[in-house]
Every structure is written in C-alpha cells, then in structure tokens.
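>>> Sequence first, then the predicted structure, then my questions.
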Amino acid sequence: MYVPPAFKEEDQAALHEAMRTARLASFVTATAEGLMATPLPLFLDPGEGAHGVLYGHLARANPQWTVPPVGEAMALFAGPDAYVTPSWYATKQESGKVVPTWNYVAVHTYGEAEFFDDPERLLDVVQRLTVLHEGARPDPWSVTDAPETFIKAQLRGIVGLRLPISRIEGKRKMSQNRNAADRGGVARGLAESDRASDREVAAMIPTQG
C-alpha cells in the first residue's frame, strides 16, 4: 500500500482498533492459479505474537484454502471513508487549484495463512466470533442456543483460518496534507452530510494546527 508520510499510522493500538471497528475483512492469497479473495469476518487476538493473530473460517467448499498460497497472505481492513469535494476548500476561493479526493482509513496485514479443521478449535473460533458480534445486542444469540448435533454438522462445513500477523501497514488519510482552513471546511461539509459514514470521517479530521 502506498502510504505518504503525512498519512502513515504506526500506533499499533490504533491499528488494532481500526481492524476491530472494520469488522469485515478481505482475505487475499496469491496462488499459482492467480489471486484469490474472500470477504471474511475475522477477530484479532492481540496477545499472540508481536502484532497479534487473526482468526476466522471459510466454507469448506471454498477452493481458496485448498490452493497453496505463494508467499504471504493478506487481510485487508477498510475503515470509515468519504468523498471530499473541492468546494469545501478555502483554497478553491483563493486560487482554484484544487481537485476532488477521498478520505479513508485502511489497514493491511500480512502473514503465513494456516488452515485447520479440528472440531474443538473450529467451535472456539465460531463461539468467539459470535460473542464479538452478538455481545452488544440486548438479547444476544449464543452458539449453545442451537442444538448440539446441528452445530456439529455446521462445523463440518467450514475450515478454520489462523493468520499470525508478520507485518502491518496503516493509512489514515484525513486531509492532513491540507491547511487548517481547508481541513475545517472539509470537516464542516462532511458533518452536514446525510451519510453516517461521512459524519464519522468528519470527526476524525484534525482541524487544529
């Protein structure tokens, strides 16, 4: 990923939080048959390894896990994003030398993908993913709400993924390369948007300094 110095995010805690917030990742492998990618909900175990370990599962029928990857795999996380119109820049009125752009957060992780089908490990991954995404609900669903025989049958249809993160790249492009007046204009413009994601980006733009 191309990351200009102004947009580089190196704080690991911030990177991990961006990954958790994104919720859905794209799992990508390069193979002798070409690139393969699967959208996957993944959870991060930050206590394993230097950068943490990602866990998830694929459908057993998905060929991606059966084709040996060439080199490292990637898990790509996309955070909040928003279109930025030049009309919000103070510079537009001063010189007109402005163009549209996009603000966004992205985290790219790399590592050697491991696949497993041990029922106990698979159940642990499924339970942890369920707790992660059901935990905030007023009446959360639990894996144990379903019949045990049904869950065992479902587990036979998936394959676990473990991705120890060997390196991590983060980009937080939030108009840092613009002057304070331009940044303020972008923040105000996005804050007035009907899109929730635009308003989320507005709150992330540094308007001071």
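Structure's in. What do you need? Numbering: from 1, shown residues only.

>>> Please count neighbours and contacts with C-alpha atoms only from this point.
Fine.

>>> and the spatially most central residue of the chain, what does it touch?
Closest residue to the average C-alpha location of the chain: Phe77 at 2.0 Å, with C-alpha atoms, centre = their mean. Residues touching Phe77, when contacts are defined by C-alpha atoms under 8 Å, 6 or more residues apart in numbering, comprise Ala18, Met19, Ala22, Arg23, Leu24, Ala25, Ser26, Ala106, Val107, His108.

>>> Put this next to the first one:
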Amino acid sequence: MHIPPGQAIDDEAQLYGFIRDNPLGVLTTALASSHELPLLQSTHIPWVLDPHDGTVLRGHMARANPHTKILIEAADKDQAEGRIGDEVMVLFTAPHNAYVTPKFYIKTKPETGKVVPTWNYSAVQVHGRAKVFTRAQEEETKQFLSKQLCDLTDELEQRHLRLTGKGDEAPWKVADAPQAYVNVLSRGIIGIEIAVTRIEGRHKMSQDKHEEDREGVSRGFENVGTETGQIIADLVRELGSNNPDLQ
C-alpha cells in the first residue's frame, strides 16, 4: 500500500477496529492453476476477527466460485493440511469516500490555480497465510464452518440491530434455521482462515493541504448535505495536517 508521510493508521487497535467496522473485505490471490483460470482472483467476503486471537481472519466462500477451485488446488499442491504457501491479501475500505473537486481549495485555487481533483478515502490492507477447510465430511471442517457461520451471524445481527435502533430485539441465530437445511448449505461452502503477517492502513483525507484549503474541503463536503459528506468533513478536520511542511 502506498502511504505518504502523515497518512498512515499506525495504531494496531485502530487497524483491527477498522476491520470490525468494515468487515466486507476483498480477498485477492495470485495463484497458478491448471484450471485455465486467470492468475489474479478476487472475492468479496465478510470476515470475522477471531475474538480469541486478533491476528486471525475467518471467512467462507461458495464452493462453486472459481476462486475456490484455485485455493483448493493450491492447498492440495502444498500438501500442508490445507495451508497455502503463497501470501494472500484482503482489502477493506470504509464506505465514506468521495471525489474532491478543486473548487474546494479556497486558498490555492484563486492564488495560483495549481490544483487538481483527487479522491478522499480510508482503507486497510491485510497480508497473511491462508488455510482452507474444504473436506465437508471431516470433523475439522464441520467445526470450523459451524463456528464461522455462528460467529459471523451473531456479530452482524448485533450490528444490524444497533444500526436500526432495535437493540432490545432478539437477533436471528443460525440455530433458528432447520439443522438439515444448514447442513445442506454448509456442503456448498468452504472455510478460509488467514493468519495475519502484515497489516497497514491509510486515511487519505486532505492532510497534505494547507489549513485554509482543508477548511474549504470540510465546508464543501458539509454543503453537499449528505451523511457521507458530513463524515468526510469531520475526518478532514479531525485528522488535520500531518505534513510538517504545512505546520
């Protein structure tokens, strides 16, 4: 990840908190395959950070996904109990991101005109080693998928109830569905676990701009009148300038 000075998310707790707040991550791999499939593959997956070990991500994928076939082949090739030798990456992005028009730069635009558009966003990249759980009849796979589905459902149901202001309601649980139905669906997925070896994040929120221009960006987004606009305006003010040349 390209991270200019002053834009890194350095605190590990913040990095993992970012993942919990934005659990839909894009798994990306570059694994050779005999299936005549593209080398680069990516899949959107909602992830769980293992509550007992914050350095492990857990997810699941459809068995019918071509990406899954490549992962299974890579694991079988390495013959290491489902572990894949090559590194994988997961990209998490915050939902509040937006185009920044040069018109927002109230100092530099009128003074020099030397301004160009950009995009403000926040993202975290995770690199790690993956293990896949693919043998549907084996107890290890059954236990992994059962725990994964329950943990993911519980976490996202609680999140849904908080967001909708219905925190007093009982959340839906996997156990509410017929067990036979859950068993059938479970045979159509595989589990994936990633041991994190490196994590890095970036807030790109106009930190490289002069104070007057940053204030112009904040006001500009406030005037948009949307939730995303207000959140970005607040972040630009909160993060301020981390560029020593502008302080």
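All right, it came through fine. Keep in mind that this is a model prediction, so the values were computed, not measured.

>>> returning to what we had before: which one (most neighbours) among the contacts of Phe77 of structure 1?
Looking at these with neighbours defined as other C-alpha atoms under 10 Å, the largest count falls to Met19 at 26 neighbours.

>>> Can you classify that residue by secondary structure?
The assignment at Met19 of structure 1 comes out as helix when based on DSSP: H, G, I helix; E, B strand; the rest coil.

>>> Tell me which residues of the helix or strand hosting Gly79 of structure 1 come out buried.
Secondary-structure assignment from DSSP states H and E places Gly79 of structure 1 in strand 73-84. Neighbour counts using 16 or more other C-alpha atoms under 10 Å place Ala73, Met74, Ala75, Leu76, Phe77, Ala78, Gly79, Pro80, Asp81, Ala82, Val84 of strand 73-84 of structure 1 among the buried residues.

>>> which stretches of structure 2 form helices?
Ranges of helices within structure 2 are 12-21, 66-78, 108-111, 139-163, 179-186, 211-224, 227-239, based on DSSP state H.

>>> how far out from the middle of the chain is the second one?
Meaning helix 66-78 of structure 2. On the basis of C-alpha atoms, centre = their mean, to the nearest Å, helix 66-78 of structure 2 sits 22 Å off its chain's mean C-alpha point.

>>> buried ones in that helix?
For helix 66-78 of structure 2, burial by neighbour count (16+ other C-alpha under 10 Å) applies to His67, Thr68, Lys69, Ile70, Leu71, Ile72, Glu73, Ala74, Ala75.

>>> In contact with the second one, which residues?
This means Thr68 of structure 2. For Thr68 of structure 2, the set of contacting residues under the criterion of C-alpha under 8 Å, 6+ apart consists of Met61, Ala62, Ile190.

>>> Taking their axis directions, the strand holding Gly79 of structure 1 and helix 12-22 sit at what angle?
On the basis of axes from the mean of the first three to the mean of the last three C-alpha atoms, to 10 degrees, strand 73-84 of structure 1 is oriented at 80 degrees to helix 12-22.

>>> Would you mind getting the angle between strand 73-84 of structure 1 and helix 180-191?
Using the same axes, to 10 degrees, strand 73-84 of structure 1 lies at 100 degrees relative to helix 180-191.

>>> Tell me the counterpart of Asp213 of structure 2 in structure 1.
With TM-score structural alignment as the criterion, the equivalent of Asp213 of structure 2 in structure 1 is Asp182.

>>> ok, its match to Gln176 of structure 1 distance?
Applying C-alpha to C-alpha, to the nearest Å, one obtains 10 Å for the distance of Asp182 of structure 1 from Gln176 of structure 1.

>>> sorry, back to before: reformat the buried residues of helix 66-78 of structure 2 into TSV and put distance to Val174 of structure 2 next to each item.
Supplementary listing: these in TSV, determined by distance: C-alpha to C-alpha, whole Å:
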residue	distance to Val174 of structure 2
His67	26
Thr68	24
Lys69	27
Ile70	29
Leu71	26
Ile72	26
Glu73	30
Ala74	31
Ala75	29
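
>>> for those, which one is nearest His203 of structure 2?
Nearest to His203 of structure 2 out of the buried residues of helix 66-78 of structure 2 is His67 (C-alpha to C-alpha; 29.8 Å).
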